[in-house]
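> The sequence isn't on hand, but the structure is:
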């Protein structure tokens, strides 16, 4: 029994070492792929013709649980043309999706108009809630060109709740949470635009 126990312990140690080695080997590659995917999304929602800077390198960290739906600081990427800010892409979270958090990124220009919205990650039900993915549906493009004003607040809701946004058949919770999260993030930018766009853009400065 002692021999078998020793063999099992050795086997477990070897497996642990192997997994750790694989994780270490693939970590940098995974991070590189994530950065490339983020850059691809950023170029989708912030047109290349309105900025001349590297979006990934020009970011700040924002900590605002009420506005962004999470207690974790989230990055925001600032687009500029000849040194002048022209837009921002805010990451935010809809914490009340049907199956948990929905991570979203929203591009807004300095006229407080939504340039584009994309879903970064989610666990919503395939065939129902996953219509928040652009490859499954063009629903997220419905935010393009919109603004948030005090007098249009009620329109920022799904049609079932009296708003302008379509809900999904059999999945109202997902779009309801999504619209709410986008509205809160845009409202936050509208209120804090000057402060956000003048922060040092080094992705290490945390804004509260």
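Sure, I can see it. Every value quoted in this text rests on a predicted model; they were computed, and no experiment measured them. Numbering: from 1, shown residues only.
> contacts and neighbour counts: CA atoms only from here.
Will do.
> Contacts for the longest strand anywhere in the chain next, please.
Assignment by DSSP state E gives strand 84-97 as the longest strand of the chain. By CA atoms under 8 Å, 6 or more residues apart in numbering, the residues outside strand 84-97 that reach it are 42, 46, 50-51, 68-70, 74-80, 101-110, 124, 173-174, 177-178, 180-182, 185, 197.
> Check it against this one:
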């Protein structure tokens, strides 16, 4: 007489297990969008740390700008995003790339609408540990570019001191340092050359008129 009861008990346990799995799946599906949105917001916030907090009130990464044709002197720029405050353009956020010692170095560079560097952040690099990777581990090296512009210093000074320029290099990482300085300089050149056009595409939702 105990066997049927045992079978019923096993069926009940199996049914409860199935219900539990179904509830878990339903819960995961219902919370997945919120989790994804939270992760996206955290990643966006980490990237936007390159901008002073009081310099924007939009979501720049959702406002890409159409890039005009690049020249050999501005080829470092690979993407641009509009930064606004009070619905007025306040800066452009550039994604730029340099060829480092090991491989590409990707930078996020914020330029105010008066042409000053507001921030520089490394997005990606594979430089030698303990040498070139100090562009990440020693952020004070990048901080020295803040407030600089295309004409401050002048054209000839936008180079390493060993190349008769103004900027110190990262010790033991000449190629990394030179590539980074050049990428920042090219980004400023690009902004100076196309500022009006970038503003025009900003006013047309990122599309050329």
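Structure's in. What do you need? Just so it is clear, the structure is predicted and the values come from calculations on it, not from any experiment.
> how many neighbours does residue 110 of the first structure have?
Residue 110 of the first structure has 15 neighbours, counted by other CA atoms under 10 Å.
> And stretch 59-78 of the first structure, what's buried?
Within stretch 59-78 of the first structure, the residues scored as buried using 16 or more other CA atoms under 10 Å are 59-64, 67-70, 73-78.
> got a list of contacts for it?
Surrounding stretch 59-78 of the first structure, the residues in contact under the criterion CA under 8 Å, 6+ apart are 55-58, 85-95, 181, 184-185, 188, 197, 199-208.
> can you rerun that using 6 Å?
Contacts made with stretch 59-78 of the first structure from outside it, assessed by CA atoms under 6 Å, 6 or more residues apart in numbering, are listed as 55, 58, 88-90, 92-95, 184-185, 201-203, 205-208.
> do stretch 153-173 of the first structure as well
Residues from elsewhere that reach stretch 153-173 of the first structure (CA under 6 Å, 6+ apart): 98, 128-129, 175-176.
> Please pick the buried ones from these.
When neighbours are counted using 16+ other CA under 10 Å, those contain these buried positions: 98, 129, 175-176.
> Tell me which two in those are the farthest apart.
Put simply, by CA to CA the two of these set farthest apart are 129 and 176, 10.7 Å from each other.
> Alignment lookup: residue 126 of the second structure to the first structure.
With TM-score structural alignment defining the correspondence, residue 126 of the second structure maps onto residue 123 in the first structure.
> May I see the buried residues of stretch 168-188 of the second structure?
Of the residues in stretch 168-188 of the second structure, those with enough neighbours to count as buried (16+ other CA under 10 Å) are 169-170, 173-188.
> Inside helices: which ones of the residues you listed?
174-188 (DSSP state H).
> Distance from the chain centre to the longest helix along the second structure, please.
With residue count as the measure and DSSP H as the assignment, the second structure has helix 2-47 as its longest helix. Its chain's C-alpha centre lies 35 Å from the corresponding centre of helix 2-47 of the second structure when counted by CA atoms, centre = their mean, to the nearest Å.
> C-terminal to that helix, which secondary structure element comes first?
Moving toward the C-terminus from helix 2-47 of the second structure, the first helix or strand encountered (DSSP states H and E) is strand 77-85.
> Whatever residue of the second structure lines up with residue 41 of the first structure - how many residues pack around it?
Across the two structures, residue 41 of the first structure finds its equivalent in residue 47 of the second structure, going by TM-score structural alignment. Here the count is done by other CA under 10 Å, and residue 47 of the second structure has 15 residues near it.
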